[in-house]
Structures are given as C-alpha cells and as structure tokens.
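> Okay, sequence plus prediction incoming.
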Amino acid sequence: MPVSIRVLIADDHPVWRRGIRALLDAEADIEVVAEAADGEEAIRAIRAGGLDVAVLDMEMPRLTGVDVSRTVRDEGLPVRVLALSSYDDASYVSGLLQNGASGYLTKDKPPSLIIEAVRAVARGEGRWFVQPTSKDDPAAGLSERECEVLALLAQGKANAQIGETLFISENTVRNHLANTYAKIGVRTAREAVAWAWRNGFPGAE
C-alpha cells in the first residue's frame, strides 16, 4: 500500500514523540515526515507544506497547540489538526473545535485509537475520540494557575499586572490565557471576562 498520509508530530517530550513516531511509521499508509518540539517549530513545518495531518500536543512551550491550530485555521494552511491533550471536559473540546482542530484525542487512549484518529482526520472526518465530560463547576478543567490568571483578568488587570501579581512572566501569562480560552471556548480577553462573570467564576468580582 503506497504512503498517502504525511504526518507532523509536535510535542515537547522527545520520548513521547519517538513512541508516536514508531507507532505511526509501522503503518504502511502513514509516514511521519516531520517533528517539532514546540509550537513555533510546528508552525514552520506546517507552512513548509507537504503535510496531511499535524498531531499537536496542546500544552507545548513558546506557542501552544491551541495557537498553532488557530494559525492553521486563520491562514488557511492545507493541513488537518489532530489535537492531543490530557483534558476531556466538554468546554475544552468545544474550544478546540472553534480554534480549528479537526479531531481530538486524550493521551491515555490506546495506540490503536491514535492510528485510527490520524486516518479519520486525514479523510476529513471531524471526530472527537473522547467522550467529553460536562461539569457544573465553571472552573472544571482549569488548572489552579489558570484559575488565578482568569480571575485577575476578570478583575481588569492587564497581562503585565497579572504577571507581577503571580511572579510569572508576561509570556507565561499569555500561555495560560491561551490554554484557558481553549478550555472555556472563547477567543478574546473580553469574551473570557464575560464568560467569567456570566458563570460566577470564583474571584471575578
């Protein structure tokens, strides 16, 4: 069977990348043609062309998988995104859908499902290979740090002020916000603040 699905694997953990690469390269109809250790490398590889599916970890450094997926969508790049993450809550899946992902898979799924997901996404089948859980708690799915950042944003603080309050860099604040936006299904700071107030988010007084 000729190779027909050309894949990029983007993840900041080299052991994980090697494992996924070995898994996919063992399939006659799949070839891993590029790897990336962070979001910026992933975007460069995608812009270079020659890819069918980008398997993206959502929590990469420099630029997150959410950022990369959004760039693919906004620039109309000819690749389909299979998002990998540890989260399975409904708001996070919904946010990734809005940000351009074609498929979603949690990292705890069996290897056979990863292969199936790559093939399905390559065929243009928008599928979620998880059973998303919906939680009443508006903070469900957010990390403790993401909750802190969102609460400060909702209080009207700018990124620099948030960083000073939490003793983290502005770039780290932006990364936390990008992940938070994806999880709650919004695209801008204004929408995030509105979401926080609408849902009675803790600290958004």
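Sure thing, it's come through. Residues are numbered from 1 along each chain as shown.

> For the rest of this, base every contact and every neighbour count on C-alpha atoms.
OK.

> Quick check: Ala37 touching His13?
Yes - Ala37 is within contact range of His13, at 7.2 Å (criterion: CA atoms under 8 Å).

> Of those two, give the one with the bigger neighbour count.
Looking at Ala37 and His13 with other CA atoms under 10 Å, you find the greater number of neighbours at Ala37, namely 18 against 13.

> if I pick the more buried one, what's in contact with it?
By CA atoms under 8 Å, 6 or more residues apart in numbering, Ala37 lies in contact with 10-14, 60.

> In ChimeraX, select just the buried ones from those.
Buried residues within those, by 16 or more other CA atoms under 10 Å, are selected in ChimeraX with:
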select :10,11,12,60
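
> Next step: the contacts of Ala37 restricted to strands.
Using DSSP state E, the members of these that fall in strands are Ala10.

> Against Leu166, how distant is the residue nearest in space to the middle of the chain?
In the chain, the residue lying closest to the centroid (CA atoms, centre = their mean) is Met58, at 3.0 Å. According to CA to CA, to the nearest Å, Met58 stands 23 Å off from Leu166.

> And for the helix ranked longest in the chain, what's in contact with it?
Ranked by residue count and defined by DSSP state H, the top helix of the chain is helix 170-184. Helix 170-184 has contacts (CA under 8 Å, 6+ apart) with 58-59, 62-64, 66-67, 89, 91-96, 99, 141-142, 145-146, 149-150, 159-160, 162-163, 187-188, 192, 195.

> ok, now stretch 66-85?
Under CA under 8 Å, 6+ apart, the answer for stretch 66-85 is 39-40, 42-43, 46-47, 49, 51-59, 65, 96, 99-107, 117-118, 121-122, 124, 178-179, 182.

> then this one, side by side with the first:
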Amino acid sequence: MPTKPPIKVALVNDYEVVVTGLLHMFANYADRVRVVKLVAGREIRERVDIALYDSFGQPSADTPAVEGVLRNPLVARTVVYTWNFQQALVRRVTTDGVSGYLSKTLPAHALVHALEQVHAGKMVISPAPKAANPTGGNWPGREEGLSYRESEVIALITQGLPNAEIAQGMYLSPNSVKSYIRSAYRKMGVVRRSQAVSWGMRHGFSSDYIRFDPEDVQPDPDGS
C-alpha cells in the first residue's frame, strides 16, 4: 500500500530561535511533515501545502503579513500559530481565509495531527489555551527567564512600538502590558525603555535578516 507523501510546510517567522524551535518539534515527524527553508522577510517561493504563520514578534495575527501569505498563489492553506485567542481576532482571520488557528500550547504530536487535518480540508481551531506558555518551541529571552508573553512584549518594544500599540495588537489591556514590562524588566536587570531596547538587540529580539545560510537561497534577479 503506497504511503502518503509528507505535508510540505513553510514556517513563516523572522526569528531564527523561533523557527529552530519549531524545527525541533517536527524532527520526529519527518515522514509526515517536510519543512521548507525560508529567508526572513521574503515571500514563499515554492509550492507548499501549508504556511504555518508563527505570530511571535508581530503586533497581531491579523497583520498585512498574514494577508500577503493568504494571497500567495504558491500557498495552498495558511495556519496561524499563536497564543492569542481573543474571539474577535479568531473570527477576523478565519473570515479572511485562514484555514487553521492553532495554539502554541499544543505538543508536537497534536500540532502535526492538526496540520494533517487542515491539509485534508478541515478548518481546525484549537481551544483557547489555559496556560500562557507553549509546551514546545522556543523564543528569545527564554534562557534568561522571560515567559512567552513577556518575551513577546519585549520583542515589540525592541521594534519601537509604544505601549498603546502593543496593547491593541496583542488584545491586552494597557495595565496588562505594563505588568509584563515590569516583570520582564526585573528579569532583564533594566529600568528604562532605552535599556530594554539595547538588551533586546543583544539577546536576539531584533528580527533576523537571513534565517538560513545564504547558499540555500537564489538571489533576486535585480540583485536585492
């Protein structure tokens, strides 16, 4: 009996440590999932069954970046991978055409199973997570003790976003954002925003220009 080919999945995120964590999660499922290498900040350039859009470092899961993936004719289906399960956000992105909305609290086997269901044509929406941190994967600042949400806030601060935009994009109250900032600052040993940005730049919170080796990617015809 012939076996099914693995699902071809593109990991869409501009942080090397995040993508590496996902690669480790899929490592034991090579017969079911084949990951496509990407260059940070560039469109997917080969046909894939699923684009797994990791929302880390994005102000929201309904950003223009998601719309760009949805419009890409080389992507059969798009799945958002996130901890943010505000119902208004879930409704918005699924209405826009996302085929799945998966929680970062899913263990690897459950994530692979969900992707297989999406590939089979089913809309898959995870239950809202009860825990704030994923069970697998990785994120900048984890080794320094930052929780996932603290790390997300520091990533957006490093990008230069003010608290109001962070709160709006993450669907958090301004007081919740301030609470995450205070707890993160204590762990980072900083007291000012400028210090936090400098710390973030030194600890992997600026998105990567090149995610994989340059030899893996053909240059653009115009040399850019």
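Cool, the structure landed. As the structure is a computational prediction, the values presented were derived from the model and not from experiment.

> three-state assignment of Ile50 of the second structure?
Under DSSP: H, G, I helix; E, B strand; the rest coil, Ile50 of the second structure falls in the strand class.

> Neighbours of the residue opposite it in the first structure once aligned, how many?
Superposed on the first structure with TM-score structural alignment, Ile50 of the second structure falls opposite Val53. For Val53 of the first structure, the count of nearby residues is 24 (other CA under 10 Å).

> Please report the number of neighbouring residues for Arg119 of the first structure.
The tally of other residues near Arg119 of the first structure (other CA under 10 Å) stands at 18.

> Let me fix that, I meant to ask about Gln131 of the first structure.
12.

> so what's it closest to, chain neighbours aside?
For Gln131 of the first structure, ignoring the flanking residues on the chain, the nearest one in space by CA to CA, 6 or more residues apart in numbering is Asp88 at 7.2 Å.

> Under the alignment, what does that neighbour map to in the second structure?
Using TM-score structural alignment, the partner of Asp88 of the first structure in the second structure is Phe85.

> how deep is its match tucked in, by neighbour count?
20.

> and if you look at Gln86 of the second structure?
For Gln86 of the second structure, the neighbour count with other CA under 10 Å is 12.

> nearest spatial neighbour of it, skipping sequence neighbours?
Nearest to Gln86 of the second structure is Tyr171, by CA to CA, 6+ apart, at 6.9 Å.

> Show me which positions of stretch 75-87 of the second structure end up buried.
Quick answer for stretch 75-87 of the second structure (16+ other CA under 10 Å): 75-85.

> Quick check: the aligned residue for Met123 of the second structure in the first structure?
Counting by TM-score structural alignment, the partner of Met123 of the second structure is Gly126.

> ok, now which ones touch its match?
If you count contacts by CA under 8 Å, 6+ apart, then Gly126 of the first structure has 102-103, 120 around it.

> In strands, which of the residues you listed appear?
Cross-referencing those against strands under DSSP E gives Gly103.

> Kindly indicate which of the contacts of Gly126 of the first structure lies nearest Pro132 of the first structure.
Gly103 (12.8 Å; CA to CA).

> Confirm for me that that closest one is in contact with Ala122.
No - in this structure, Gly103 of the first structure is not within contact of Ala122 by CA under 8 Å, at 9.8 Å.

> just to revisit the earlier point, the residue nearest to Gln86 of the second structure: neighbour count?
The number of residues near Tyr171 of the second structure, taken as other CA under 10 Å, comes to 18.

> wait, is Trp199 of the second structure part of a helix?
Yes - counting by three-state DSSP, Trp199 of the second structure is located in a helix.

> ok, back up a step: report the separation between the match of Ile50 of the second structure and Asn159 of the first structure.
Counting by CA to CA - Val53 of the first structure and Asn159 of the first structure are separated by 33 Å.

> same check, this time on Ile43 of the first structure
24 Å.

> Ok, Pro14 of the first structure next?
31 Å.

> residues in contact with Tyr24 of the first structure?
That one is not Tyr; residue 24 of the first structure is Leu. Per CA under 8 Å, 6+ apart, neighbours of Leu24 of the first structure: 30-32, 115.

> corresponding residue for it in the second structure?
Match for Leu24 of the first structure (TM-score structural alignment): Phe26.

> about what we covered before: buried ones in the longest helix of the first structure, by neighbour count?
So, applying 16+ other CA under 10 Å, buried residues of helix 170-184 of the first structure: 170, 173-184.

> quick one: contacts for the counterpart of Gly103 of the first structure in the second structure?
In the second structure, Gly103 of the first structure lines up with Gly100, judged by TM-score structural alignment. Going by CA under 8 Å, 6+ apart, Gly100 of the second structure touches 78-80, 94, 118, 123-125.

> go on, Ser194 of the second structure?
Applying CA under 8 Å, 6+ apart, no residues qualify as near Ser194 of the second structure.

> Kindly confirm my reading that Val93 of the first structure is in a strand.
No - with three-state DSSP as the criterion, Val93 of the first structure is helix rather than part of a strand.

> Report whether Val32 of the first structure is found in a helix, as I expect.
No - under three-state DSSP, Val32 of the first structure sits outside any helix and is assigned strand.

> Skip the chain neighbours and tell me the closest residue to it.
On the basis of CA to CA, 6+ apart, the spatially nearest residue to Val32 of the first structure that is not a chain neighbour turns out to be Val7, at 4.6 Å.

> what does the one you found align to in the second structure?
Looks like Val7 of the first structure aligns to Val9 there (TM-score structural alignment).

> for that match, what are its contacts?
So Val9 of the second structure contacts 33-36, 48-52 (CA under 8 Å, 6+ apart).

> ok, and these in the first structure?
Retained in the first structure by both residues aligned by TM-score structural alignment, their matches' CA atoms under 8 Å are the following of the contacts of Val9 of the second structure: 33-36, 48-52.

> Done for today, thanks.
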